[in-house]
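**Student:** I would like to see how this sequence folds:
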Amino acid sequence: MTAHAEDNIPGNSGTALELGPITLIGQGAATDGYQPKRTSLATGTDAPLLDVPQAVSVVAAPVLKDQAARTLDEALANVSGITQGNTLGGTQDAFMKRGFGDNRDGSTMRDGLRTAMPRSFTAGADRVEVLKGPASMLYGILDPGGMVNVVSKMPELTQRGEAQAWGSSFGGGGGQVDVTGPLTAGSNLAYRFVGDIQDTAYWRNFGRVQQKTVAPSLAWYGDDTTITLGYEYTRYRVPFDRGTIFDTATGKAVPVSKRERFDEPYNITSGFTHLARIGISHKIDSNWTVSANYAYSHNWYKDDQARVTAYNARTGALTRRADATQDSNVDVHAVRADLAGKVTFAGLRHQLLFGASYDYSDTLRTDLIRGPTSTAFNIYRPVYERLPFSRNVVATDSDQTERLETSSVYAQDSIELGDRWIVLGGLRYQYYDQY
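**Tutor:** Model prediction:
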């Protein structure tokens, strides 16, 4: 930008004064309205989407708000190449990304870290990012289809707040409050509080979706250092709905209403989750930044179900068994530290990333219940409450234990070859111990 002093300014001698060029450099926001601008998901360093050599889709906060999205399934309806997978009766996140994916496959993260949350999208979510294609270099063991990252709402230094209420045509509704701002006027310490409650009738012929979430957080914004603290608690009670039945002879769903359920009113999963996180980012100088993030999450749940084990296509009779999982606990610790910087070497600009990560997950399903079977249910003449729930603990199926511990180091270099080409390469070493 060039400026000239005009001759008619009082006190001017009549000689034009030419100022030197002024260059404005800013990181910019991740999104501008509906339009995503920047991301750190694919490269680990903040970069414009045009400079990312992989397909990254961002569902921005205004999109989620305008569409009133309340589940990750609804949010990801905006992204191509993503379809719903086996959600374990509607209780888990499960997405097929370019043909790969399952529930509990570790590909759905919160703020770039693994968690124990069965449903990662809550009222505390700000936006959703999707990386299509291989992501193991930065995020460890993953299927090559990609990953989904839910970004949390952060405290802001501008005071604002909003409240909303909604209703459902199926019956029931909910409400949400979201307030943020500085703790005191002119302070660098900001807070945010998100609260949400919903209680709606299920879209099929019985059941209710009930969920409560509270998510307080704090952030301190210094000149060169940012520190964030966050906590989220969610209690849920949702239908455990295995869906309909396909006739193997016709290859089609059985000819009954899609709203008709073949289980029992006690088909419910209930539980709660805790998510605590801390993040520190420090700008060493104009080129180098160091950051560290840690998250601990816990999920406890139990469920009951009338499980369909056989179908008689001639008569429409089902064989069902009363099953349950009681006292299931999942704990996850996730740590990540990164050093990112820009250097010029051999006449080329390099954006470097060095990092280390550690993940530990522990799952224990204590009591597995296998009840009696019954053939007293017909899909064409459904009569419920003939198969009571069971509390018959089967010792050989119980105390299911899973543990996975991984430690990794990685390095990456993004090299600018002129104005049109960027070459990105990296290396990861990962050690894992699985039980």
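
**Student:** From now on I want contacts and neighbour counts done on CA atoms only, so please keep to that.
**Tutor:** OK.

**Student:** Identify the residue nearest the geometric centre of the chain.
**Tutor:** Centrality entry for the chain: nearest residue to the mean C-alpha point is Val150, 3.3 Å, by Cα atoms, centre = their mean.

**Student:** Please report the distance of Ala116 from Gly146.
**Tutor:** 19 Å (Cα to Cα, to the nearest Å).

**Student:** Revised request: answer the last question for Thr269.
**Tutor:** Distance from Thr269 to Gly146, by Cα to Cα: 28 Å.

**Student:** One more: Val238?
**Tutor:** 28 Å.

**Student:** If you count surrounding residues, which of these two has more?
**Tutor:** Legend: neighbour count by other Cα atoms under 10 Å for Val238 and Gly146, higher for Gly146 (25 against 21).

**Student:** give me every residue that touches the more buried one.
**Tutor:** 97-98, 100, 107, 130-135 (Cα atoms under 8 Å, 6 or more residues apart in numbering).

**Student:** Does Lys258 touch Thr244 like I think?
**Tutor:** Yes. Using Cα atoms under 8 Å, Lys258 is in contact with Thr244, at 7.5 Å.

**Student:** Show me which of these two is the more surrounded one.
**Tutor:** A count of neighbours by other Cα under 10 Å puts Thr244 above the other of Lys258 and Thr244, at 17 against 13.

**Student:** residue boundaries of the helices in the protein?
**Tutor:** Along the chain, the stretches classed as helices by DSSP state H are 61-67, 72-76, 136-139.

**Student:** Counting by contacts, list what the second one packs against.
**Tutor:** Right, the one you point to is helix 72-76. Here helix 72-76 touches no other helix or strand, going by 3 or more Cα pairs under 8 Å, 6 or more residues apart in numbering; DSSP states H and E.

**Student:** mind listing what's buried in that helix?
**Tutor:** 72-73, 75-76 (16 or more other Cα atoms under 10 Å).

**Student:** One more: the longest one?
**Tutor:** By neighbour count with 16+ other Cα under 10 Å, helix 61-67 contains the buried residues 61-64.

**Student:** got those residues as TSV, with distance to Lys252 columns?
**Tutor:** Shown next, in TSV, are the buried residues of helix 61-67 (distance: Cα to Cα, whole Å):
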residue	distance to Lys252
Ala61	38
Pro62	39
Val63	35
Leu64	34
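
**Student:** Can you report how many residues lie near the closest residue to Arg98 other than its chain neighbours?
**Tutor:** Leaving out its chain neighbours, the residue that sits closest to Arg98 by Cα to Cα, 6 or more residues apart in numbering is Gly145, at 5.0 Å. Applying other Cα under 10 Å, we find 20 other residues in the vicinity of Gly145.

**Student:** Following up with a second sequence; could you model it the same way so I can compare the two?
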Amino acid sequence: MNDSKHREITTMKSSLPAPLVATILLIGSSQAIAESAPQAFDIPAQPLHSALQKLADQAGVAVFFTEQQVAGKSAPAVKGRFSSREALQKLLTGSGLSYTFTGESSVSIKTADSGSDARTTMPAVTVTGKAVYDPTDPYNPDYRLPNASTATKTDTPIMETPFSVQVVPKQVLEDQQVVRLDQAVRNVAGVNTSSLNQGTTDGFIIRGFQNNITYRDGMLLPTILGGGTTKREMANLERVEVLKGPGSILFGRSEPGGIINMVTKQPLATPYYSLQQQFGSYDFYRTTIDATAPLTNDDTLLYRLNLSYENAGSFRDFVDNERVFIAPVLKWNISQRTQATFELEYQHFDETNDPGITNIGTRPANVPINTALHEPLLSKNKGDRVLVGFNWSHEFNDNWKVSHRFNYENYDFSTMSLFFGAASNNGDVDRFLNLGPENDSSRYFNSLNLSGKIDTAGVHHQLLFGFDHFIIDDKFVGNCCQSAPSYNILVRHI
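**Tutor:** Reported below is the predicted structural model:
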């Protein structure tokens, strides 16, 4: 019996080098050891077998392993306050070994495939991400907007839209400090400014077609006699969406090249306040304010207010501009499925009509770029624009929704301008005068849409039924095309 016992002990010693076991009496169960309170460890980086010895000494546990398991392996430094389990995990990092508690104060090191009870507990990992993507969040710096409404008049992912749609998001407008619409759409392939894009008109060429018609939240913004009234203010624009190709099936009057739709900022439940001051060349000064927040504790009433003031000169002689813009919006969340929005825009403009530099033959005239062919006292565009809007929507259920939008817009302005054609070879330019001292333009717009989602034979469909009604009432007092004194572009005038 004694011989048998002696042989058993000898077998165990032959598999464990004598100095690799350190034992200190520790009262408690294996679960208590595994969840022991943090204590101080100071184990330098060293071979794994000696690091395990250090851990046994400092933790007060017995650690069992074989020489073959730890041969050639190193352990990282462990310094700080950890539980016994945490300290052991750090020492075994990258070694391919695991462990298990075999008694009240003993731990057995195992290879990854040494048994079903072998395990390696990974340290806790914290994952931070967005639970919900909100493209209207004023603090969201993303450049990518996954959805656009212009192509289908529904909030549809661009990847699922069978049209070419490109969005210029809020972050791009802020990064580029955009103050005019042409500065925004230059980010869109296939869209260029045209000869109509002058002092009082937004004019573009989209896929080769001339276009000076734009949309605001899906509402047509017509121009007067193709000449425009004033350039669109950007202070309250959330983003600009460009639909390339024919869109008349949804928008009625549009050019075949595409549609530029400006999406305005709406009231938010997240408070946001911004004051911005811009300075630029040629006495350019622009101040903007953007504020939004709830008016009630339950977010039933929300508001948004955008203001801007601009005063600017130009690299062109006798050109200056002054603009004032105010745009308050009030949103009423009647219920979770019903909302109504009231909005107002007021814009005052006092700007110079600048026809630019003429051409001689097929080339621009070789004159200084600041040369002006207009008369300062006869080249003014001054007036006011007022827009009043009301829109509401109601969701019958998760699939069906009805929405209605009504906008009234009025322009009251006076305009005087000179225009001309090409210059002769000696530099003479024939100029003509357009006088419009009293102009009034009123526009009425109604849009009623019913959208829904249905499934047929496993195929998902989005449906849209809509009706638009548009009235323009323009009144002009003035005359056009009278001859004005000629001008020689090559002679220096003082």
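
**Student:** quick revisit: any chance of the helices of the first structure in a markdown table, plus distance to Leu275 of the first structure?
**Tutor:** Converted to a markdown table, the helices of the first structure look like this (distance: least, Cα to Cα, whole Å):
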| stretch | distance to Leu275 of the first structure |
| --- | --- |
| helix 61-67 | 21 |
| helix 72-76 | 17 |
| helix 136-139 | 19 |
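
**Student:** For Leu404 of the first structure, which of these is the nearest?
**Tutor:** With Cα to Cα as the criterion, Leu404 of the first structure lies closest to helix 136-139 of the helices of the first structure, at 14.7 Å.

**Student:** residue in the second structure matching Thr108 of the first structure?
**Tutor:** Under the alignment (TM-score structural alignment), Thr108 of the first structure maps onto Thr214 of the second structure.

**Student:** ok, that match - contacts?
**Tutor:** 220-222, 259-262.

**Student:** now for these, which pair is the farthest apart?
**Tutor:** Pro222 and Met262 (13.7 Å).

**Student:** residues contacting the nearest residue to Gly218 of the second structure once chain neighbours are set aside?
**Tutor:** Using Cα to Cα, 6+ apart and skipping residues adjacent in sequence, the residue nearest Gly218 of the second structure is Asn261, 6.4 Å away. By Cα under 8 Å, 6+ apart, Asn261 of the second structure lies in contact with 150, 214-218, 240-243.

**Student:** Which position in the second structure pairs with Lys132 of the first structure?
**Tutor:** Per TM-score structural alignment, Lys132 of the first structure is aligned with Lys244.

**Student:** Find the residue closest to that match in space, skipping its chain neighbours.
**Tutor:** Gly258 (4.3 Å).

**Student:** Equivalent analysis for Gln339 of the second structure, please.
**Tutor:** According to Cα to Cα, 6+ apart, the nearest residue to Gln339 of the second structure is Asn333 (4.5 Å).

**Student:** what packs against the top strand by length along the first structure?
**Tutor:** Under DSSP state E, the strand in the first structure containing the largest number of residues is strand 348-378. Secondary-structure packing of strand 348-378 of the first structure (3+ Cα pairs under 8 Å, 6+ apart): strand 317-345, strand 400-417.

**Student:** Just say which of those strands is most tucked in.
**Tutor:** strand 317-345 (a mean of 20; mean count of other Cα atoms under 10 Å).

**Student:** how much does that strand deviate in direction from strand 348-378?
**Tutor:** 170 degrees (axes from the mean of the first three to the mean of the last three Cα atoms, to 10 degrees).

**Student:** OK, contacts around the residue lying closest to Leu404 of the first structure once chain neighbours are set aside?
**Tutor:** With sequence-adjacent residues excluded and distances taken as Cα to Cα, 6+ apart, Leu404 of the first structure is closest to Gln434, at 4.5 Å. Gln434 of the first structure makes contact with 402-405, according to Cα under 8 Å, 6+ apart.

**Student:** circling back to that earlier point, and the aligned residue in the first structure for the residue nearest to Lys244 of the second structure, how close does it get to Gly230 of the first structure?
**Tutor:** Counting by TM-score structural alignment, Gly258 of the second structure lines up with Gly146 in the first structure. Distance, Gly146 of the first structure to Gly230 of the first structure, using Cα to Cα: 27 Å.

**Student:** what's the answer for Trp421 of the first structure, then?
**Tutor:** 39 Å.

**Student:** who has more neighbours, these two?
**Tutor:** Gly230 (23 against 11).

**Student:** any idea what that one aligns with in the second structure?
**Tutor:** Checking TM-score structural alignment: Gly230 of the first structure goes with Glu343.

**Student:** wait, isn't its match in contact with Trp332?
**Tutor:** No. Taking contacts as Cα under 8 Å, Glu343 of the second structure lies outside contact range of Trp332: 11.5 Å.

**Student:** Now which residue in the first structure aligns to Ile158 of the second structure?
**Tutor:** Mapped onto the first structure by TM-score structural alignment, Ile158 of the second structure lines up with Leu49.

**Student:** Correct me if wrong: that match contacts Arg38.
**Tutor:** Yes. At 5.1 Å, Leu49 of the first structure counts as touching Arg38 under the criterion of Cα under 8 Å.

**Student:** quick one, which of the two is more surrounded?
**Tutor:** Between Leu49 of the first structure and Arg38, counting by other Cα under 10 Å, Arg38 is the more crowded of the two (22 against 19).

**Student:** Excluding sequence neighbours, find me the nearest residue to that one.
**Tutor:** Closest to Arg38 of the first structure by Cα to Cα, 6+ apart is Pro48, at 4.2 Å.

**Student:** Next up, the contacts around the one you found.
**Tutor:** 37-39.

**Student:** what about it, distance to Val56 of the first structure?
**Tutor:** 11 Å.

**Student:** again, but for Gln211 of the first structure
**Tutor:** Gln211 of the first structure is 30 Å from Val56 of the first structure, by Cα to Cα.

**Student:** How about Leu142 of the first structure?
**Tutor:** For Leu142 of the first structure, the distance to Val56 of the first structure - Cα to Cα - is 16 Å.

**Student:** ok, those two, which is more surrounded?
**Tutor:** Val56 (23 against 17).
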